[in-house]
Structure formats: C-alpha cells, structure tokens
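# quick one, structure for this:
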Amino acid sequence: MPKHRKKGDLPEKDCLHCGRPFTWRKKWERSWEEVRYCSERCKREAKKTDKSESKDILK
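Alright, predicted model coming up:
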C-alpha cells in the first residue's frame, strides 16, 4: 500500500474568512479538524473583523 497520496485525493476545506478552498498540509496533520483559515493573513484579518464588529455593537 503506497504511503503517499495524490494531491487530488487530499481533503479540502473552505476558508471561513475569504471563502477560498485549501487542501490538507502535512503540518496540519494533527490539528486538521481545528484548522479554519487558509493562511495566517486570513486568521489575522478575521480577528480584526470580529473586534470591529463587537465595537460597533457596543456603540
């Protein structure tokens, strides 16, 4: 049984911030279920958006 998978066979998710699809990466092997964003930039931008929305609610 081959240990490697073809790139087309890897699991895929959609980024919660930008909506782009992204595929499984080796570094996410243990935490794939918790991964929500395709990049650090989307993760940062999502946090900024959440903070600004909560400030708008308080006004």
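
# could you use CA atoms for every contact and neighbour count after this?
Will do.

# can you give me the helices for the chain?
Secondary structure of the chain by DSSP state H: the helices cover 40-58.

# so which residue is smack in the middle of it?
By C-alpha atoms, centre = their mean, the chain has its centre lying nearest to Tyr37, at 1.8 Å.

# does that one touch Cys15 like I think?
Yes: between Tyr37 and Cys15 a contact is recorded at 4.7 Å, counting by C-alpha atoms under 8 Å.

# which residues touch Thr23?
Contact partners of Thr23, counting by C-alpha atoms under 8 Å, 6 or more residues apart in numbering, are Leu10, Pro11, Glu12, Lys13.

# quick one more, to check against the first:
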Amino acid sequence: MSGFKGNKAALPQKPCAACGRPMTWRKKWARSWDQVKYCSERCRGESPKKSS
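Now for the predicted structure:
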C-alpha cells in the first residue's frame, strides 16, 4: 500500500480559480502544479466572468 505518510499540512496549497476553495498539492499534479487552476471538472467547466 503506497500513500503519503507525512505531514499533509506542509503540502503547498492554492485557491481554485473558479470557486476559491483551497486545493492541496497531489502527487498526480507533481509535473503540472503550476498549470493547475481548478479543483474539479465542474469548476473547469464554469468559465470565469471576464470584465471588459
């Protein structure tokens, strides 16, 4: 069984661009953490309102 066995509070976090919820770093995002903007597919589907 593999999994994170350390201090999860020490992992980096950033807010979701759509809903603002904090997202915690995941091993799945290790190579693309800088490009991750949304916490879920639902948030990805909602386009942020652009002000002109």
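
# picking up where we left off before, buried ones among the contacts of Thr23 of the first structure?
Buried members of the contacts of Thr23 of the first structure, scored by 16 or more other C-alpha atoms under 10 Å, are Lys13.

# dump the contacts of Thr23 of the first structure to JSON lines, plus distance to Pro21 of the first structure.
Shown next, in JSON lines, are the contacts of Thr23 of the first structure (distance: C-alpha to C-alpha, whole Å):
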{"residue": "Leu10", "distance to Pro21 of the first structure": "12"}
{"residue": "Pro11", "distance to Pro21 of the first structure": "10"}
{"residue": "Glu12", "distance to Pro21 of the first structure": "7"}
{"residue": "Lys13", "distance to Pro21 of the first structure": "6"}
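
# checking the contacts of Thr23 of the first structure against the second structure: which ones persist?
Contacts from these that recur in the second structure, judged by both residues aligned by TM-score structural alignment, their matches' C-alpha atoms under 8 Å, are Leu10, Pro11, Glu12, Lys13.

# farthest pair in those residues?
Leu10 and Lys13 (10.2 Å; C-alpha to C-alpha).

# quick check: Asp11 of the second structure vs Pro48 of the second structure, distance?
Not Asp; residue 11 of the second structure is Leu. As judged by C-alpha to C-alpha, to the nearest Å, Leu11 of the second structure and Pro48 of the second structure stand 26 Å apart.

# typo on my end, it should be Ser40 of the second structure
Counting by C-alpha to C-alpha, the separation of Ser40 of the second structure from Pro48 of the second structure is 14 Å.
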